[in-house]
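Asks: all I have is the shape, not the residue letters:
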């Protein structure tokens, strides 16, 4: 609980350096949370939180195993009220900070808020510990005796899955208390360092932030792409010692925590939090790796042919096709493209997305100091989500808008479950976002007027899917190797560079050559810092959506209602329950090949266009 917004969608660094002629890009209006850092409501809520947490501990600590069903239900409701207030405070502090991570006042406010919330909530640590000490038969009797309490069964079961890994009450309180100077402090150091970097790209009039520099890797001019790649490598190399220290420290901290908690693997904690079986993730990973040759290897060989090259350099990976006319898509056009696709699927979906544009729920522009990437943060169930973009008019930026709005729609629908049940495990959290992209892509594809336009759209979609599936599984393998190696001792920059390169050739294929300096490109991926092993959720979501979309096309009758029911469920159901109405089962190894077949089918069509 009480998390800062997660920086997400690192596969989408696709901005333009200028930001001109895009129209009126929206900024957040955070007043639905608080009107200002010094607003009286902020002080009021901090004071309320202090008292509510102390009162909660006085009322319930040491007594959970004596409560009857009604008493346990009231305990959960009291906790949810605390969760909402703490989440509201931290959402406001975090969103302001991500708008300008180099602003010292915003950084101080966030750090102070995090300290205050952490201190206030330390007395609550007993709750999970005592819940997990209740005997199985007694817990089952309590849940069975009260239908309202039984609604929280998924939350309680997820908590109790941590029982084998639970430490003493004193240790758990200590770890909670010192969290602000542990991983979160290193996260802040990473964020502020990355946001403060500037890159001098040959041919550019002024230094660029990371987002805009990465975007130049999609420039039509190959010389411009190459210059951007070398500028990135040069700055990453200058800062590599710091990034190496951050990764060493966080991986070691995780190893210590995992050892004390008796986690069997570094990935196990992520699987538990995602409420997904390790064998399901391994089936996904193995299916994707086995399909590298017919997906990324085959596509990039085709792309080299289109570009007239014998081999590709890393700066060619996201290059536009030679037949693709340079195009900048204004904000109003992007809005129409996405909203039309959403409305064609179901008007309810467009209605849920509309307020993001009209009520200040999106922050779209690229600004120096603003956090890179994109995310949708749900805040708390009594308010609404906020979407962050770095929009600069590329076609892929439109897909990012569709993606993040999908998250936002999902979060709005799931809010009806209440604070503890609304949060969707990461493996399913990407479903609505990737589905939103698919709807937008299919709408554009259906409107293609020429073979060249269709080819451009298909190629762009394949590249997005490769970035979502192949690249993210390669990232996952890199993390697995990194954490395994760190358990053997301190890693040098060269050690981490070598681990990074070990997954690049395997995933991208033999057509690639890798420039000197590319070995440092692991350093800018925030997921490795913020959320270890998060990245497989993207591949999970893409494979799931491909199978869902195939089910939609095969049997459209009633699909929308089933889809909305799935999104409304939030975290209240296991993935097996959620997918059963569609005839899908993620635990079936063959399931993942269905999604991969869709990518392969698009490549088949692209190859046929060459004949």
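Replies: That came through fine. What you see is a predicted model; the values in this text were computed from it and never measured.
Asks: hey, let's count contacts and neighbours off CA atoms from now on
Replies: Will do.
Asks: how about the longest helix that the chain contains: buried residues?
Replies: If you go by DSSP state H, the chain has its longest helix at helix 69-99. By neighbour count on 16 or more other C-alpha atoms under 10 Å, the buried set for helix 69-99 is 69, 72-73, 75, 77, 79, 82-99.
Asks: could you do stretch 263-272 as well?
Replies: By neighbour count, with 16+ other C-alpha under 10 Å as the criterion, the buried positions of stretch 263-272 are 263, 266, 267, 268, 269, 270, 271, 272.
Asks: any idea how far residue 139 is from the residue with the largest distance to the centre of the chain?
Replies: The outermost residue of the chain relative to its centre, with distances by C-alpha atoms, centre = their mean, is residue 66 at 39.8 Å. The spacing between residue 66 and residue 139, counted by C-alpha to C-alpha, to the nearest Å, is 11 Å.
Asks: now flag whichever of the buried residues of stretch 263-272 is closest to residue 313.
Replies: Using C-alpha to C-alpha, residue 267 is the member of these that sits closest to residue 313, with 32.1 Å.
Asks: who touches that closest one in this structure?
Replies: The contact partners of residue 267, taken as C-alpha atoms under 8 Å, 6 or more residues apart in numbering, are 480, 533.
Asks: repeat the analysis, applying 7 Å as the threshold.
Replies: Counting by C-alpha atoms under 7 Å, 6 or more residues apart in numbering, residue 267 makes contact with residue 533.
Asks: cool, residue 559 as well?
Replies: By C-alpha under 7 Å, 6+ apart, the contact set of residue 559 is residue 552.
Asks: at 10 Å instead, please
Replies: When contacts are counted by C-alpha atoms under 10 Å, 6 or more residues apart in numbering, residue 559 touches 345, 548, 549, 551, 552, 553, 565, 581, 582.
Asks: filter these to the buried ones?
Replies: Those of the contacts of residue 559 that meet the buried threshold are 345, 548, 549, 552, 582, by 16+ other C-alpha under 10 Å.
Asks: ok, the first one touching residue 439?
Replies: Meaning residue 345. Yes - using C-alpha atoms under 10 Å, residue 345 is in contact with residue 439, at 7.4 Å.
Asks: presented hereafter is structure B, for comparison with structure A:
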């Protein structure tokens, strides 16, 4: 079985097929109806009339949002496979413009819910259909004092398509066309990235230097992208914060549906335990007899690791069997993803690097993207992304608003899935080399989450502050990244990746900032869940499903309190999870 490719013809045949135009024509008709309904909102004051009107408005919003969601998912997926797909770029732009138009039109509803008297909100939410929005409405009302006038909010939405999202699109375009030269051979960025896990250190170094050279040639462009994105956010925060200026992290916490106290506790515990990440790297360096451990060694495979590459079918079987050992339906789901053509893993030209999971709004189908070349890292990445997809699948019958969960909780399902696969691999083998390879992956994960993520977090905090003072040039960005990595990695690296701000696409995501700590949150939270699994036994699969199903309709604090009876604002939960990290690092130290 070769690595599969997506089968998306039932969504659209091509980005410019007649069905696309027909859908956008229908969306424009629905927007006209929506506009007429919104004109009635200021004149409607009685509760029954408002309930009827708000239900009708929501129905129109849902119809258009399905198209926005589907068109952008389809276009982005096409561009991930081929960054030079011009028709997909056009469709992505059309979807973004439609999204902005919908958001502009819907602003009166957003402002209504944000500013309505509490008694009126309670009365309206007695309606069963409107009650589906209760959590999101309550969540948004926390930022009542950050709302601008209707005209200003609509202007922001309109300008954001070219004034903000365009910068993220530019970065994605760069990723698609970048061609690093590795040992004299030009290749796509995804192929070069995979070579960073090559067993030959010289080959890894060549790949890393090739990637560095490619990004160095574009560093001024990426610097402009980061400045534009962060400048936009800073100015928007200043305009919103006339009465109460929110810190960038407060905004991020609101987007992540966690409290600032939770984030502060999480990062403090990570900082207090960064020695675990450093121990993992030192063990890895010692095992490889490397005295000058470098960035290109961070994802090196274990010495004497099984050299045979996995076929995609072998990898899928390993993942599906591991999932099935926990929850048979989860295992069957993994196989279904491949059978239905919902995974795209075949290497291709102009392919973007990295991996992700996404989904269509209707029909509610997940999709997974990665570049599979048979390595153990590829296996774990497949498990990670299928964990995301399982999360989406569990929510498929919920309203669209409840299928949109925060990044903190999104990374929980993916990392829990990784843990299932690693434990299944450990349990299935007495072979010391295989056990060492699995322990190696655990150590690699510990180093990444306890060192790399905090370094990214520190860098972004510094960038946000520096951008308030003016433009931050490429040389300054390099120095800021070096400083952040020094703080976290210490002397475990012989040199630092000063261009990481360019090569790591998370910094150029326009929708939200600080897309770094959600991975740490998910890592430690998934370990906490895994501890619950070990204590609860076979019954935990149902509890786990229930927890994931609630992720789009309550805060992280309330979710954990409801399902686990724990307060994640306090250090105890995170410390228990970090105890499992310490055990993993000790296992690595013993085995190497």
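Replies: Right, received. Where do you want to start? A quick note: this is a predicted structure, and the numbers were derived from the prediction, not measured.
Asks: which ones among the contacts of residue 559 of the first structure map onto strands?
Replies: Cross-referencing the contacts of residue 559 of the first structure against strands under DSSP state E gives no overlap.
Asks: quick revisit: put together JSON lines for the buried residues of stretch 263-272 of the first structure, with secondary structure on each row.
Replies: Below are these laid out as JSON lines (DSSP: H, G, I helix; E, B strand; the rest coil):
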{"residue": "263", "secondary structure": "coil"}
{"residue": "266", "secondary structure": "coil"}
{"residue": "267", "secondary structure": "coil"}
{"residue": "268", "secondary structure": "helix"}
{"residue": "269", "secondary structure": "helix"}
{"residue": "270", "secondary structure": "helix"}
{"residue": "271", "secondary structure": "helix"}
{"residue": "272", "secondary structure": "helix"}
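Asks: any chance of TSV for those, columns distance to residue 534 of the first structure?
Replies: Shown next, in TSV, are those (distance: C-alpha to C-alpha, whole Å):
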residue	distance to residue 534 of the first structure
263	17
266	12
267	10
268	12
269	11
270	7
271	9
272	12
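Asks: what is the nearest of those residues to residue 35 of the first structure?
Replies: So of those, ranked by how close each gets to residue 35 of the first structure (C-alpha to C-alpha), first place is residue 270, at 35.4 Å.
Asks: aligned partner of the closest one in the second structure?
Replies: With TM-score structural alignment as the matching criterion, the partner of residue 270 of the first structure in the second structure is residue 252.
Asks: the contacts of residue 559 of the first structure in helices, which ones?
Replies: Among those, the residues falling in helices (DSSP H) are 345, 548, 549, 551, 552, 553, 565.
Asks: of those, just say which sits nearest to residue 277 of the first structure.
Replies: Distances from residue 277 of the first structure to these, taken as C-alpha to C-alpha, are shortest for residue 548 (20.5 Å).
Asks: aligned partner of that closest one in the second structure?
Replies: Aligned by TM-score structural alignment, residue 548 of the first structure pairs with residue 529 of the second structure.
Asks: these two touch, right, its match and residue 545?
Replies: No - at 11.8 Å, residue 529 of the second structure does not count as touching residue 545 under the criterion of C-alpha under 10 Å.
Asks: now do the contacts for the residue nearest in space to the middle of the second structure.
Replies: With distances taken as C-alpha atoms, centre = their mean, the second structure has residue 407 as the residue nearest its mean C-alpha position (5.7 Å). Residues near residue 407 of the second structure by C-alpha under 10 Å, 6+ apart: 255, 256, 257, 512, 515, 516, 517, 518, 519, 521, 522.
Asks: look up how far residue 596 of the first structure lies from the equivalent of it over in the first structure.
Replies: With TM-score structural alignment defining the correspondence, residue 407 of the second structure maps onto residue 426 in the first structure. If you measure residue 426 of the first structure against residue 596 of the first structure using C-alpha to C-alpha, the figure is 20 Å.
Asks: mind listing the strands for the stretch 101-250 of the first structure?
Replies: For the stretch 101-250 of the first structure, applying DSSP state E, counting those that start in this stretch gives no strands.
Asks: how many residues are close by residue 568 of the second structure?
Replies: Counted with other C-alpha atoms under 10 Å, residues neighbouring residue 568 of the second structure total 22.
Asks: what do we get in the first structure for it?
Replies: Structural alignment (TM-score structural alignment) places residue 568 of the second structure against residue 586 in the first structure.
Asks: SS state for that match?
Replies: The assignment at residue 586 of the first structure comes out as coil when based on three-state DSSP.
Asks: surely it meets residue 545?
Replies: No - applying C-alpha under 10 Å as the test, residue 586 of the first structure and residue 545 come out as separate, 11.4 Å apart.
Asks: which residues touch the equivalent of residue 144 of the second structure over in the first structure?
Replies: Structural alignment (TM-score structural alignment) places residue 144 of the second structure against residue 163 in the first structure. Residues counted as contacts of residue 163 of the first structure (C-alpha under 10 Å, 6+ apart) are 128, 129, 131, 132, 133, 261.
Asks: go again with 6 Å.
Replies: Counting by C-alpha atoms under 6 Å, 6 or more residues apart in numbering, residue 163 of the first structure touches residue 132.
Asks: and the closest residue to residue 394 of the second structure other than its chain neighbours, how close does it get to residue 391 of the second structure?
Replies: Distances taken as C-alpha to C-alpha, 6 or more residues apart in numbering put residue 549 closest to residue 394 of the second structure, at 6.3 Å, once the chain neighbours are dropped. Between residue 549 of the second structure and residue 391 of the second structure the distance is 8 Å, computed by C-alpha to C-alpha.
Asks: the more surrounded of those two?
Replies: The residue with more neighbours, out of residue 549 of the second structure and residue 391, is residue 391; 25 against 20, by other C-alpha under 10 Å.
Asks: counterpart of the more buried one in the first structure?
Replies: When the first structure is aligned by TM-score structural alignment, residue 391 of the second structure is paired with residue 410.
Asks: for its match, helix, strand, or coil?
Replies: Under three-state DSSP, residue 410 of the first structure falls in the helix class.
Asks: now what about stretch 541-557 of the first structure, what contacts it?
Replies: Applying C-alpha under 6 Å, 6+ apart, the external contacts of stretch 541-557 of the first structure come out as 430, 431, 435, 592, 595.
Asks: which residue is the nearest non-sequential neighbour of the corresponding residue of the second structure for the third one?
Replies: If I follow you right, that is residue 435 of the first structure. For residue 435 of the first structure, the equivalent position in the second structure is taken to be residue 416, counting by TM-score structural alignment. Leaving aside its chain neighbours, residue 416 of the second structure sits nearest to residue 526 (5.0 Å; criterion: C-alpha to C-alpha, 6+ apart).
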